[in-house]
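Enquirer: Mind looking at a prediction? Sequence and model below.
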Amino acid sequence: MQIDIGIAEADRKAIAEGLSKVLADTFALYLKTHSFHWNVTGPMFNTLHTMFMEQYTELWNALDEIAERIRALGYPAPGSFSQFAALASIKEETAVPKANEMIRQLVEGHEAVARTARAVFPTAEKADDQPTADLLTQRLQIHEKTAWMLRSLLE
């Protein structure tokens, strides 16, 4: 059935492609945050273990919102490791860094997702896609605030 939500197909496609990158970055950051939750050690263990759990839980829930918006626009959401790896700007961490390095990488990760989300915003605005703009605004607020909070731990 044809989609007629008031957004041209070419715009829906461009927005879905941008959101697919946001989804991939969010998934990459989710995996990194969850891994750091499992593997953090040191004097800040309890604080970071709990903080990372709150962060990966928020990221996990965001994945569904982003993927469902892609679907509402009429396109399939990427869902494989290879698709995410090709689309994500966040590099995986295969080692177990020290706690401060974990924090630094997570700051960089949240900033990367913010940049990826911000890049989709003009396309969504031009197409009068308010639901996507709202989703992006919410994601930007969360990632910028989380990056600030994590960055504060390094000072």
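Expert: Alright, I've got the coordinates.
Enquirer: When you work out contacts or count neighbours from here on, use the C-alpha atoms and nothing else.
Expert: Will do.
Enquirer: Strands along this protein, start to end?
Expert: Counting by DSSP state E, the chain has no strands at all.
Enquirer: Helices along that one, start to end?
Expert: 9-39, 45-72, 81-87, 99-126, 130-153 (DSSP state H).
Enquirer: looking at those helices, which is buried most?
Expert: The densest packing among the helices of the chain, expressed as mean neighbour count by mean count of other CA atoms under 10 Å, is seen in helix 9-39 with a mean of 22.
Enquirer: Ok, which of the helices of the chain comes nearest Glu93?
Expert: helix 9-39 (6.8 Å; CA to CA).
Enquirer: Next up, a structure to set beside the first:
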Amino acid sequence: MEAKIGISQENQAGVALELSKLLADEFVLYTKTRNAHWNVEGPDFYSIHKFFESQYEQLDEIMDDVAERIRAIGHYAPATLKTYLALTHLSEEAPTSNNSTGYIKELLADHQTVIIHLRENINRFANEYNDLGSSDFITGLMETHEKMAWMLRAHLK
């Protein structure tokens, strides 16, 4: 059944595509954070292992929220690895060593990429697609990623 929410079908499709790209980014970032959690080594192992766990738990919630937003505007959320890899702005490459600094730098760069793409779409969703709800939604996600990036940067001081 068509979602009659005051946004044209064409605009719903445009927002859904951008949210699908975001979902792909979140999934790749989640997977990379899980990898860091599982494989980090070094004298700071326990604390950084727990830190990465808190980050991937946040990303898990974000992925669910993004998928549900896609559904709320009348589209299906992508849910295959092939689709995620085709849509993502991120690389699934991992650092060559398993120390915390390498993982943190890689994850920080990915969060910053997500932040930039979110920021680029805030006004676009509101003005071009007339979807203030999705604009507000991704503004909140941007703020969450900014805080997560700050936490990562703090480990590099």
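Expert: Perfect, I can see it now. Since the structure is predicted, the reported quantities are computational estimates derived from the model, not experimental observations.
Enquirer: still on that earlier bit, could I get the helices of structure 1 as JSON lines with distance to Ile3 of structure 1?
Expert: Converted to JSON lines, the helices of structure 1 look like this (distance: least, CA to CA, whole Å):
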{"stretch": "helix 9-39", "distance to Ile3 of structure 1": "8"}
{"stretch": "helix 45-72", "distance to Ile3 of structure 1": "9"}
{"stretch": "helix 81-87", "distance to Ile3 of structure 1": "25"}
{"stretch": "helix 99-126", "distance to Ile3 of structure 1": "17"}
{"stretch": "helix 130-153", "distance to Ile3 of structure 1": "16"}
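Enquirer: Of the ones you listed, give the one that comes closest to Gln2 of structure 1.
Expert: helix 9-39 (9.9 Å).
Enquirer: with structure 2 superposed, average distance for the closest one?
Expert: Helix 9-39 of structure 1, aligned to structure 2 and superposed, deviates on average by 0.6 Å (mean CA distance after the TM-score superposition for structure 1).
Enquirer: Please apply the same query to stretch 131-146 of structure 1.
Expert: Averaged out, stretch 131-146 of structure 1 is 1.2 Å away (mean CA distance after the TM-score superposition for structure 1).
Enquirer: Which positions in structure 2 sit opposite that stretch in the alignment?
Expert: With TM-score structural alignment applied, stretch 131-146 of structure 1 matches the range 133-148 in structure 2.
Enquirer: List of residues touching that stretch?
Expert: 15, 55, 62, 69, 111-112, 114-115, 118-119, 121-126 (CA atoms under 8 Å, 6 or more residues apart in numbering).
Enquirer: Thank you kindly, that will do.
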